[in-house]
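Undergrad: With the sequence up front, the predicted model follows.
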Amino acid sequence: MWYALIAVAVLAVVAVVARRRLVVVQVSGVSMAPTYRPGDRVLVRRTGAVRRGQVVVFESTRPSGWGTGPPAPPWAIKRVTALPGDPVPADVAEAAAATPGARVPEGALVVVGDGTSSADSRVYGYLPADRVLGVVVRRLSSGPSGDPVA
């Protein structure tokens, strides 16, 4: 009998830890197509550490810059293309107000959508790294549940 209680307690602890470290979000926009399409659900690992090439989910709303213009979901999904210390990509330089040869500053990321239509660093400049919720681990399925992301 006590084995069952221990098993239930362990499962409860695992569920709490997983909930704090993982979140499921649903893609609502086309900016990451064909990699992720509207309706896709993705598993996101909460982390502050990201690498170039990873897809991240981040807070898109803020007083200026990211999230300006038409209302957007509170979360967005894009691919990291440059990290602090990397050269600023030429197609981002104007939006980031970067001079030729500039490097991405500490605390900033360059993020770009995989699709042909994406409001990203080419429009808004650097993404503050502290806006990142986490890194996409994998696509779970296409479906209606989860928090929507653009």
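TA: Done, it's in.

Undergrad: Going by C-alpha atoms from here, please, whenever you check contacts or count neighbours.
TA: Fine.

Undergrad: can you give me the helices in this protein?
TA: Residue ranges of the helices in the chain, as given by DSSP state H, are 2-21, 90-93, 121-124.

Undergrad: quick one: contacts of the first one?
TA: Okay, so that is helix 2-21. Here helix 2-21 makes contact (CA atoms under 8 Å, 6 or more residues apart in numbering) with 45, 46, 47.

Undergrad: for it, the distance to its chain's centre please.
TA: 28 Å (CA atoms, centre = their mean, to the nearest Å).

Undergrad: Could you do stretch 83-91 as well?
TA: 18 Å.

Undergrad: Start and end of it, how far apart?
TA: 15 Å (CA to CA, to the nearest Å).

Undergrad: Buried residues in that stretch, which are they?
TA: 83, 86, 87, 88, 89 (16 or more other CA atoms under 10 Å).

Undergrad: What of stretch 132-142?
TA: 132, 133, 134, 135, 136, 139.

Undergrad: for the last one, what are its contacts?
TA: Residue 139 makes contacts with 36, 40, 41, 42, 43, as judged by CA under 8 Å, 6+ apart.

Undergrad: at 10 Å instead, please
TA: 24, 25, 26, 35, 36, 40, 41, 42, 43, 44 (CA atoms under 10 Å, 6 or more residues apart in numbering).

Undergrad: Which members of these are classed as buried?
TA: Buried, going by 16+ other CA under 10 Å: 24, 25, 26, 36, 40, 41, 42, 43, 44, out of the contacts of residue 139.

Undergrad: So for this structure, the centremost residue is which one?
TA: The chain has residue 57 as the residue nearest its centroid, 1.6 Å off, counting by CA atoms, centre = their mean.

Undergrad: want to compare, so here's the second one:
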Amino acid sequence: MTIVVVVLIAVAVLAAAAVLSLRRVLLVVTVDGTSMEPTLRPGDRVLVRRTRAVRTGDVAVLGRAGAYRVKRVAAVPGETVPPGVDAITGAVSTMPSTVPPGGLVLLGDNPSDSFDSRQAGLFRIHDVVGVVVRTVR
């Protein structure tokens, strides 16, 4: 083998390793639905950093391939549930409570067209795939 062939093989192996490593860290998700309008629109593609470490205000992706949900984190464990969201039943309430360990309050930016903690109550941190880093054009 010539030195050129060896170098090309090494570059190809390194490129493949880099792609595989990035796939473990990053994910591209296509937004489906209007629950995050005007921030995100149907068909927008977002770059997601895989993590379960979320903070209030993050836009989180949860679910699995083909069934992802994109919502804004409104409260994390130990924080007060925002007014109007009941952490147990999802019923409208004005009584604030605290998010328990392992739970999240997730809200869509478009409340008139979002299935979120206002209807479903708490979501599980375990179901979070990652947080949106940016929109991809």
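TA: Everything's here; your move. What you are looking at is a predicted structure, and each value in this text was computed from that prediction instead of being measured.

Undergrad: do you know which of the helices of the first structure lies nearest residue 53 of the first structure?
TA: Closest approach to residue 53 of the first structure among those (CA to CA): helix 121-124, 14.4 Å.

Undergrad: Look up how far residue 91 of the second structure lies from the equivalent of residue 106 of the first structure over in the second structure.
TA: In the second structure, the residue matched to residue 106 of the first structure (TM-score structural alignment) is residue 101. Separation of residue 101 of the second structure from residue 91 of the second structure (CA to CA) stands at 20 Å.

Undergrad: Next: residue 34 of the second structure.
TA: Residue 34 of the second structure sits at a distance of 22 Å from residue 91 of the second structure (criterion: CA to CA).

Undergrad: same check, this time on residue 129 of the second structure
TA: 26 Å.

Undergrad: Likewise for residue 58 of the second structure?
TA: Separation of residue 58 of the second structure from residue 91 of the second structure (CA to CA): 24 Å.

Undergrad: More neighbours: which of those two?
TA: residue 58 (18 against 15; other CA atoms under 10 Å).

Undergrad: so the more buried one sits right up against residue 72, yeah?
TA: Yes. With contact defined as CA atoms under 10 Å, residue 58 of the second structure reaches residue 72; the gap is 5.8 Å.

Undergrad: who touches both of those two?
TA: Common neighbours of residue 58 of the second structure and residue 72 (CA under 10 Å, 6+ apart) are 106, 131, 132.

Undergrad: quick one: contacts for the alignment partner in the first structure of the second one?
TA: This points to residue 131 of the second structure. By TM-score structural alignment, residue 131 of the second structure lines up with residue 135 in the first structure. Listed by CA under 10 Å, 6+ apart, the contact partners of residue 135 of the first structure are 22, 42-51, 54-58, 77-80.

Undergrad: 7 Å instead?
TA: Residue 135 of the first structure is in contact with 44, 45, 46, 47, 54, 55, 56, 57, counting by CA atoms under 7 Å, 6 or more residues apart in numbering.

Undergrad: do the same with residue 44 of the second structure
TA: 30, 31, 135.

Undergrad: measure the second one to residue 42 of the second structure for me?
TA: Look at residue 31 of the second structure and residue 42 of the second structure: by CA to CA, they are 5 Å apart.

Undergrad: Give me the more crowded residue out of these two.
TA: Taking other CA under 10 Å, residue 31 of the second structure and residue 42 do not tie; residue 31 has more neighbours (19 against 13).

Undergrad: Looking for the alignment partner of that one in the first structure.
TA: Residue 31 of the second structure maps onto residue 27 in the first structure, by TM-score structural alignment.

Undergrad: correct me, but its match touches residue 44?
TA: No. In this structure, residue 27 of the first structure is not within contact of residue 44 by CA atoms under 7 Å, at 11.8 Å.

Undergrad: circling back: check the contacts of residue 139 of the first structure and tell me the two furthest apart.
TA: Distance extremes for those: the farthest pair is 24 and 35 at 16.6 Å, using CA to CA.

Undergrad: State the number of residues packed around the nearest residue to residue 87 of the second structure once chain neighbours are set aside.
TA: Once flanking residues are discounted, residue 87 of the second structure sits nearest to residue 121: 4.9 Å by CA to CA, 6 or more residues apart in numbering. Applying other CA under 10 Å, we find 19 residues neighbouring residue 121 of the second structure.
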